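# the sequence isn't on hand, but the structure is:
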């Protein structure tokens, strides 16, 4: 089964190179790596070209402008179609992968035709025994969208594959035919929640979304801060989450969902104002 691996780069040539370097060593060989330069500065783009050399299994394409996560990945997928993949993996450039991670995702999907999307177990790279993502859940009663296992030590709880509400776009593995049917990522979401929306649309088609525990990667995200947090990020996440709730929340729960989410968003802004950095 052919896999197209799409990696977005935006002004991070060294980080992207490290990701691609780890992909060179994976066991599953029937794949093509497509690096999408998502509108980087020309100096950064040239640096990317100097670090990553194209060959039969590694391609570099340039979008010309920053299309954000959804647009950049849709752009990369349009290019990937020429390789006629059976599966597509959308992978963050700030990840390092285990040698067997892709084989285990492919094997799981090959054995479960009712599954449309899967994702590996994702650890913090700076603390490899601590989980960043083990699938995700949406609680419409509280307006919460969150990861399972966040900041938890890895133990037997996280060693079983299970159905989840969504998986992170950090490493989202999907059947090509399913991605075609749903029309790709919804680019109107901006920079957040497009992965959650995609998974919910896949589930509405009758497919399952599953966390695959024996496939692992590492994410270069600070366990103490969750990355840089700003009013800009909180505001954009707020807009995207509201859009998601309006689209997918049961209508009879929508008033309480929106109310609870407004309350938690105000709390997040207060925390930011006080100088703390909440986890994404």
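On my side now, so go ahead. Everything quoted here is computed from the prediction, not taken from an experiment.
# please count neighbours and contacts with C-alpha atoms only from this point.
OK.
# all helices of the stretch 101-250 of the chain, in order?
For the stretch 101-250 of the chain, the helices defined by DSSP state H, counting those that start in this stretch cover 101-111, 176-182, 194-204, 231-248.
# residue 177 versus the closest residue to residue 2 other than its chain neighbours, what's the distance?
Distances taken as C-alpha to C-alpha, 6 or more residues apart in numbering place residue 85 nearest to residue 2, at 4.7 Å, with adjacent residues excluded. Relative to residue 177, residue 85 is positioned 9 Å away (C-alpha to C-alpha, to the nearest Å).
# the two: which is more packed in?
Taking other C-alpha atoms under 10 Å, residue 85 and residue 177 do not tie; residue 85 has more neighbours (20 against 14).
# what sits against the more buried one?
1, 2, 3, 4, 176 (C-alpha atoms under 8 Å, 6 or more residues apart in numbering).
# give me every residue that touches residue 96.
By C-alpha under 8 Å, 6+ apart, the neighbours of residue 96 are 18, 19, 22, 23, 125, 217, 218, 219.
# redo the contacts of residue 85 as JSON lines? Include secondary structure and neighbour count.
Putting the contacts of residue 85 into JSON lines (DSSP: H, G, I helix; E, B strand; the rest coil; neighbours: other C-alpha atoms under 10 Å) gives the following:
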{"residue": "1", "secondary structure": "coil", "neighbour count": "12"}
{"residue": "2", "secondary structure": "coil", "neighbour count": "16"}
{"residue": "3", "secondary structure": "strand", "neighbour count": "25"}
{"residue": "4", "secondary structure": "strand", "neighbour count": "26"}
{"residue": "176", "secondary structure": "helix", "neighbour count": "20"}
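# put this next to the previous one:
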């Protein structure tokens, strides 16, 4: 009887495992399975009377997740000990337009738990000026020093004048759309003291949208993402030392607020992301950012042009190609003639880029039709007779290449737009970029790849998997160029010089983690990994890898990666630690994680 129960338990575990893999994917299964083994140890194999207790709970919707997260944060919002530093904070409130929420904004400033600060309020509207004066007169204000500055219609308010009105070591800037959490200034002061080398600070925020509260758990500083979205928001804090370096000659008023914010970004030596929600705000549109992008591109010396997108408030930035450097397109394959033929045909007929070579590395194909097809090709075909090893195959093919740029491409991909390679090369040509990944979609027009994310346990996953390829979920990140920690090797472009400097792919990662390890090595050199949504290809989903891993569990690759890159324990800098699997909210461990 005991033996029957044991095998019954094994059958149940197998069935549950298959269901998890089908529903959530293999890497989620590994993550979930390892946590269960850690919790239950050998008890996980012990027979039980009621197997229904082992079922997977249905995930909570994001609104419910956020309510739970927010409640836990409020329980933990005991203020840390404050600095005794004299007058460490000045705050500048720029009134950019008349707003029904102005009173709420000012009241949130005046009721901070930390109350020893200077407040400068700037407005060019007479009625607003009078409203603010009346509001202030009704408040009991002890330690707050308030300076209300009214600008006449043609009056310039120079940046130098603003500096004279403030004396704090840290100066905060906000507009009337921002509603501070009660402990905001308290946390800012402590973060600035704990991070003395940082000179600009921003935090996560809660966006008020259609009578709903939507958390925006942000990535760390990404200059490329900032070209498409002011994701830092309209609240930021600057060390006085940084303000003294900024050459800002324009009048400091509402219309120039965003331009000043970006000037601060460009001059900052180290930008610190406070991974906690310190304020609420009204929805932030990209229309206003569009007005100043040309000046930002000029400051950054980015040779580019701006093009309006098909979406009303969106735009695209096209980096110019002064020439067409040679690209070596490296494609591993094995008995995959049907898909390889479609892949090659899409390159031949749907690629405007002209200066490329194609190198196919064949992993000992045995089908007669595949061998005949490979012989018929006008491209270089390299034979590789060892066991499947993604990293080694690409390294071997690289040794036969001559391109200034290297594109590692799966044989089950198809180019869907003529400009795809122009886009990838133009982005990769930027001096600070080391690798570029594309938007990959399934045949159902759902997302297969839009950048990769790693968790603190070292597991990687593709966010937005099976979302519509034009979905605006999670603040439209699917459709915005941004920095990532890693992009998939199914379509990865890098520079030959960089690939040689890092000695190519690490061949210990035979099936999994080879692409992520490559990206980590590139980032270690100081280069950025960029995802661009303007290069779109179809990807059937690593056909060869699926075949190679039928009897393979990637635990060994995972363990090797975690040992090699201990930095993963700190989390992905471009994926907020308040988030769990695929942009769910981490309610299991919602303590402040700075």
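The structure has been received and is ready for your questions. All of these numbers come straight from a predicted model, not from anything done at the bench.
# quick one: TM-score?
Here the TM-score for the pair of chains, by TM-score structural alignment, normalised by the length of the first structure, is 0.79; 239 aligned residues with a C-alpha RMSD of 2.4 Å.
# what segments of the stretch 251-400 of the second structure are helices?
Going by DSSP H, counting those that start in this stretch, the stretch 251-400 of the second structure shows helices at 257-267, 287-299, 337-349, 368-376, 390-398.
# so where in the first structure does the last one end up aligned?
Residues 69-77 of the first structure are where helix 390-398 of the second structure aligns, with TM-score structural alignment as the criterion.
# how far apart are that stretch and its match in the second structure?
Following superposition, stretch 69-77 of the first structure is found to deviate from the second structure by 0.8 Å on average (mean C-alpha distance after the TM-score superposition for the first structure).
# ok now that stretch, how far from the chain's centre?
12 Å (C-alpha atoms, centre = their mean, to the nearest Å).
# how about residues contacting it?
6-8, 34-36, 38, 61, 63, 66, 90, 184-187, 189-191, 194.
# equivalent analysis for stretch 87-94 of the first structure, please.
Under C-alpha under 8 Å, 6+ apart, the answer for stretch 87-94 of the first structure is 1-9, 15-16, 19-20, 73, 169-176, 219-220.
# run the last query once more with 6 Å
The contact list for stretch 87-94 of the first structure, computed with C-alpha atoms under 6 Å, 6 or more residues apart in numbering, reads 3-7, 15-16, 19, 170-176, 220.
# quick one: what's aligned to residue 206 of the first structure in the second structure?
Under the alignment (TM-score structural alignment), residue 206 of the first structure maps onto residue 526.
# which residues does the aligned partner of residue 189 of the first structure in the second structure contact?
Aligned by TM-score structural alignment, residue 189 of the first structure pairs with residue 509 of the second structure. Taking C-alpha under 6 Å, 6+ apart, we find residue 509 of the second structure in contact with residue 557.
# quick one on the thing from earlier: please spell out the PyMOL selection for the buried subset of the contacts of stretch 69-77 of the first structure.
Those of the contacts of stretch 69-77 of the first structure that count as buried under 16 or more other C-alpha atoms under 10 Å are selected in PyMOL with:
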select buried, resi 6+7+8+34+35+36+38+90+184+185+186+187+189+190+191+194
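# just checking, which of the contacts of stretch 69-77 of the first structure belong to strands?
6, 7, 8, 34, 35, 36, 61, 90 (DSSP state E).
# look up the closest residue to the most centrally placed residue in the first structure, ignoring the ones flanking it.
Centroid check for the first structure by C-alpha atoms, centre = their mean gives residue 169 as the closest residue, at 1.2 Å. Nearest residue to residue 169 of the first structure, sequence neighbours excluded (C-alpha to C-alpha, 6+ apart): residue 195, at 5.1 Å.
# wait, the one you found sits on residue 170?
No - counting by C-alpha atoms under 6 Å, residue 195 of the first structure sits too far from residue 170 to count as a contact (8.8 Å).
# ok, now how distant is residue 215 of the first structure from residue 199 of the first structure?
Between residue 215 of the first structure and residue 199 of the first structure the computed distance is 19 Å (C-alpha to C-alpha).
# more neighbours, these two?
residue 199 (28 against 21).
# ok, now which ones touch the more buried one?
residue 166.
# quick check: the gap between it and residue 106 of the first structure.
The value you get for residue 199 of the first structure to residue 106 of the first structure, if C-alpha to C-alpha is used, is 18 Å.
# and for residue 212 of the first structure?
In terms of C-alpha to C-alpha, residue 212 of the first structure sits 10 Å off from residue 106 of the first structure.
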